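> Okay, here's the prediction I keep looking at, along with the sequence it came from:
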Amino acid sequence: MIRNRLGRLIRLPIGLRARLVITFTLVAVTASVLVATIGFELAKTALVERAEDTAVDVVSRELDRITFPIGRLRQGEASPTAQNLEQLGQALDGPGRSVVVEYRDLLYADGPLTMDDVPNELYGRAKQNVVTQLRVIRNELWLVVGSEVYRRAGSTAEPTGLRTFVFFPLRDEQSQLAALRGKLTQGGASIVAIALVVALLSARQVLLPVRRLSAAAQALGQGRLDTRLPVHGQDELAELTSRFNDAAAALELSVSELRALEAMSRRFVADVSHELRTPLTAMTAVADVLNDEAERLPEDTAQAVRLVLREIERLRELIEHLIEISRFDAGTATLNLEPVNVSDAVQGCLEVRGWDEDVQVSVPPGLTVNLDPRRFDIIVANLVGNALKHGRAPVLVSARGTENGLEVKVRDHGKGIPPEALPHVFDRFFKAGAGRTRSQGSGLGLSIARANAQLHGGTISVRPQSPGTLFTVWLPRA
């Protein structure tokens, strides 16, 4: 990420495709710049060398043609005149050139440049040989050729003191280099554009199997376990695709086995629950008879009878809950909606179970909502029963209509549920022990209440209070 002028963070592309394209483009740009730079420098060197060779050849040829006496004059020779220097300068002159000829006290200059424009380094080196130097003078590039004329006497050559400096303009070479620079820039831009297109196509070709793998993985996550991909080629992506297919097949087999075991478990629970109903009915009938006779039995026997009665009641509740849970697990639970007076439904739920004197109810009398009355009764009964068993009076039940549905709240004033137990209160067979009396329930009541709320399309939430615990049921309007 980078920051713009406003200090805001700008996210750079980090996708695999973007990184491939950027890397490919950077390599292409680097290669293009390198090739263009090398090509330009080679062309520049060749042009400059050609200009130097031409200029040195012109100067050397004209100096070899000098006929007037210079240097150490021999008997009968006269010193060169300004006219001689002018003739030499005119011989060296050409289109756009500037010529400076120096001989002792004589100086000839032709053109816009003078001796002041001759570099000191070049002036010193010109005493020994024909030398050249590139120099920018008045914003223009010139090739300066300097040379001292030597006079040969037999096999020896002696300096004469005559020096010439010729300024050759390099306008044509500069124009050629500018044109070459433009061509190289256009070529480099074309190469980068082609590289970008090739990078996009290559990235698409490379990432296509990756996208297919991503789509297949998403399909697996959505439950389509029969998803497989065709294997093409023998490269690393083909090997990865083959391994994905193997993993998908193994996952499908494992899930099928787990589903079969889960179905067998659900059938077992449902069958056992239904089979227990018959002996439980007989036990309940016997228990009712024993309950009637308990007062006339000895104290120890009466306590044993009451214990058996409590356990029979607990067993009956557990079996009913298991049957209800098995319906949800089997997907056979259905809703039978009808207009329900919420106040009457809550009061009826409490009266049937003998809780009407232990619970305070605050529900508007005319509040009517489309609900499944039996399942709404189960929700209220489980929440209120949980509050009475594990909480402390007063237990409050309130309901109100909202824009989106019905909201029912059940609160007790006990010590509350430990914070670490709150995320698990709706789990099956979970019982929170801290701060509560020993649970006599099945551990399924809250789970069944939530399942019935979800069947309506609603939710149940729990929050700690001070003191106590608050359960909130929300059911949408049908």
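The structure has been received and is ready for your questions.
> When you work out contacts or count neighbours from here on, use the C-alpha atoms and nothing else.
Noted.
> which residues are contacting stretch 276-293?
Contacting residues not belonging to stretch 276-293 are listed as 305, 306, 308, 309, 312, 316, 319 [Cα atoms under 8 Å, 6 or more residues apart in numbering].
> Presented hereafter is structure B, for comparison with structure A:
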Amino acid sequence: QGQIAYSWQTVAGIPSLVVGGRAGGTGPEIYLVHDVRPIQQALEQLRLALGVGALVLTLVAVVVARLVARGVLAPVDEASRAAERIERGDLSARVPVTSSDEFGIWADRFNRMADSLEDTILRLEAAQTQNRRFVADVAHELRTPVAALVAEASLMRDHLEAFPAEARRAGELVVHDIGRLRSLVEDLMELSRFDAAGEEVRVAPIDVGRLIRDTAAARHRDAVLELPDDRVVVDTDPRRLERILGNLLDNAREHAPGALVVVRLRATAAEIGIAVLDRGPGVPADRLGRIFERFFMADPSRRGGSGLGLAIAAENATLLGGRLQAHNREGGGLEIELSLPVTQPLPHGDEPAILRDEADGRSTPTSSRDRP
């Protein structure tokens, strides 16, 4: 019996299939050489055709998938664009309802939600406008009679010693309460100017550390000052900066009586920070985010105060391009920090100064070239 075998070989430089064997046990060996180049060419063509076909099928599948996805996700995309418009303040944005399927039902519900949101916002804006108009009207109506009361209270204060002993305490309370009423009316007037966009910012180079020392001496003498060794000078409105710091110190004195109060100044190349820290009771976490709202009282049971001091401070901070932030301190107490951007540096050789106007007790800025 013979044996047959095959092998892939290159014969004379030609790829070939060699098949051979021996006929019988002692017969001659016979080999057949077959040129396989046509077969290889056919296989290459088949491989190329399969590759191109797979690529075409993949591209067709991708295109079909994108078309299907676009059709399915079109309502979601419309809703996303409508939500972005609403976020930017365009309350009229709606999603077109183009079908009656689940997406159509969803778009209709989105539109109804947007209608309700628009109606609520418009009503709140109308109520806010009415409230601000009422505050402005009340402030203007009270201004004249309160001015008369202040004059009378000043006269009464100068003659309290002439009052009978049993009436002197009542006179002191009247003078004190008229002073509080005057402060309230002044706060309301300031808020009305904010609402009417009637406030102006007058910028001057200010030695912030000196302003802090002067304000603390006038509003909270026991406050501990933590000021950097180097002088910090910024271009800002000194009256508004003093107003902000004064209100923060008043807030600390009223809500943390007898507690340690610290005023801390930090400065970087981009901004300065003025923080007022106290060791009082702090503010409940659920109320902390509202302390800069008008008329908001962190402790409703506490008497005194109008709930306007921090709101006015926040309005002034915004006018100066800054912001107020508050958080409860670890171990108890509250920290409120004013952050202000640093603008133009002080010109060389120009030294700021804060001169106290003894007539009205307020600090007014000047520079070395302004002094006689």
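Nice, thanks for sending it over. Predicted model, so just to flag it, every value in this text is computed and none were measured.
> so what number do they get for TM-score?
Aligned and superposed, the two chains score 0.67 in TM-score terms (TM-score structural alignment, normalised by the length of the second structure); 298 aligned residues with a Cα RMSD of 3.6 Å.
> What about the contacts of stretch 276-293 of the first structure, which one has the most neighbours?
Neighbours here are counted as other Cα atoms under 10 Å. On that basis the top member of the contacts of stretch 276-293 of the first structure is residue 319, with 22 neighbours.
> before we move on, the earlier item: closest one to residue 48 of the first structure out of the contacts of stretch 276-293 of the first structure, please.
Of all those, the one with the least separation from residue 48 of the first structure (Cα to Cα) is residue 319, at 103.7 Å.
> Just put the contacts of stretch 276-293 of the first structure in a markdown table and tack on secondary structure and distance to residue 219 of the first structure.
Output for the contacts of stretch 276-293 of the first structure, formatted as a markdown table (DSSP: H, G, I helix; E, B strand; the rest coil; distance: Cα to Cα, whole Å):
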| residue | secondary structure | distance to residue 219 of the first structure |
| --- | --- | --- |
| 305 | helix | 59 |
| 306 | helix | 57 |
| 308 | helix | 54 |
| 309 | helix | 53 |
| 312 | helix | 49 |
| 316 | helix | 44 |
| 319 | helix | 39 |
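> Report how many residues lie close to the nearest residue to residue 102 of the first structure once chain neighbours are set aside.
Of all residues beyond its chain neighbours, the one nearest residue 102 of the first structure is residue 163 (5.2 Å), with distances taken as Cα to Cα, 6 or more residues apart in numbering. Burial of residue 163 of the first structure, expressed as a neighbour count using other Cα under 10 Å, amounts to 21.
> Wasn't residue 163 of the first structure part of a helix?
No. Secondary structure assignment (DSSP: H, G, I helix; E, B strand; the rest coil) places residue 163 of the first structure in strand, not in a helix.
> Strands along the stretch 251-400 of the first structure, start to end?
Secondary structure of the stretch 251-400 of the first structure (DSSP state E, counting those that start in this stretch): strands located at 338-341, 359-362, 368-371, 395-401.
> Indicate which one of those strands is closest to residue 10 of the first structure.
Each of the strands of the stretch 251-400 of the first structure has some distance to residue 10 of the first structure by Cα to Cα; the shortest is strand 395-401, at 47.0 Å.
> Could you identify the residue of the first structure that aligns with residue 18 of the second structure?
Structural alignment leaves residue 18 of the second structure without a partner in the first structure (criterion: TM-score structural alignment).
> Using the three-state scheme, assign the equivalent of residue 90 of the second structure over in the first structure.
Under the alignment (TM-score structural alignment), residue 90 of the second structure pairs with residue 224 of the first structure. Under the three-state scheme (three-state DSSP), residue 224 of the first structure adopts coil.
> measure residue 224 of the first structure to residue 240 of the first structure for me?
Remark: distance between residue 224 of the first structure and residue 240 of the first structure (Cα to Cα, to the nearest Å) = 20 Å.
> Likewise for residue 64 of the first structure?
Here the criterion is Cα to Cα. By it, residue 64 of the first structure lies 80 Å from residue 240 of the first structure.
> what does residue 288 of the first structure give?
Separation of residue 288 of the first structure from residue 240 of the first structure (Cα to Cα) stands at 69 Å.
> What of residue 21 of the first structure?
Using Cα to Cα, one gets 23 Å for the distance from residue 21 of the first structure to residue 240 of the first structure.
> Repeat that for residue 310 of the first structure.
Look at residue 310 of the first structure and residue 240 of the first structure: by Cα to Cα, they are 62 Å apart.
> neighbours of residue 167 of the first structure, just the number please.
Using other Cα under 10 Å, the number of residues around residue 167 of the first structure comes to 29.
> ok but it is inside a helix, no?
No. If the criterion is three-state DSSP, then residue 167 of the first structure is strand and not within a helix.
> Just to check, it is in contact with residue 99?
Yes. Shown here, residue 167 of the first structure and residue 99 form a contact pair, counting by Cα atoms under 8 Å, at 6.3 Å.
> now for residue 146 of the second structure: what does it line up with in the first structure?
With TM-score structural alignment as the matching criterion, the partner of residue 146 of the second structure in the first structure is residue 280.
> sorry, that was for residue 188 of the second structure
Pairing criterion TM-score structural alignment: the partner of residue 188 of the second structure within the first structure is identified as residue 322.
> so who does its match touch?
Residue 322 of the first structure is in contact with 269, 270, 273, counting by Cα under 8 Å, 6+ apart.
> any idea which of these is closest to residue 90 of the first structure?
Among the contacts of residue 322 of the first structure, and counting by Cα to Cα, the member closest to residue 90 of the first structure is residue 269, at 120.8 Å.
> For the closest one, list the residues it contacts.
Under the criterion of Cα under 8 Å, 6+ apart, the neighbours of residue 269 of the first structure are 322, 323, 326.
> Mind checking which of the residues you listed land in helices?
Cross-referencing the contacts of residue 269 of the first structure against helices under DSSP state H gives 322, 323, 326.
> Helices of the stretch 101-250 of the first structure, start to end?
For the stretch 101-250 of the first structure, the helices defined by DSSP state H, counting those that start in this stretch cover 120-125, 171-221, 236-293.
> can you tell which of these is closest to residue 444 of the first structure?
With respect to residue 444 of the first structure, and counting by Cα to Cα, the nearest of the helices of the stretch 101-250 of the first structure is helix 236-293 at 13.8 Å.
> which SSE is residue 470 of the first structure in?
With secondary structure defined by DSSP states H and E, residue 470 of the first structure is part of strand 469-476.
> Distance-wise, check the residue nearest to the spatial centre of the second structure relative to residue 271 of the second structure.
Nearest to the mean C-alpha position of the second structure, by Cα atoms, centre = their mean, lies residue 323 at 9.1 Å. The span separating residue 323 of the second structure from residue 271 of the second structure equals 11 Å under the rule Cα to Cα.
> Touching both of the two, which residues are there?
Applying Cα under 8 Å, 6+ apart, one finds that residue 323 of the second structure and residue 271 are jointly contacted by 339, 340.
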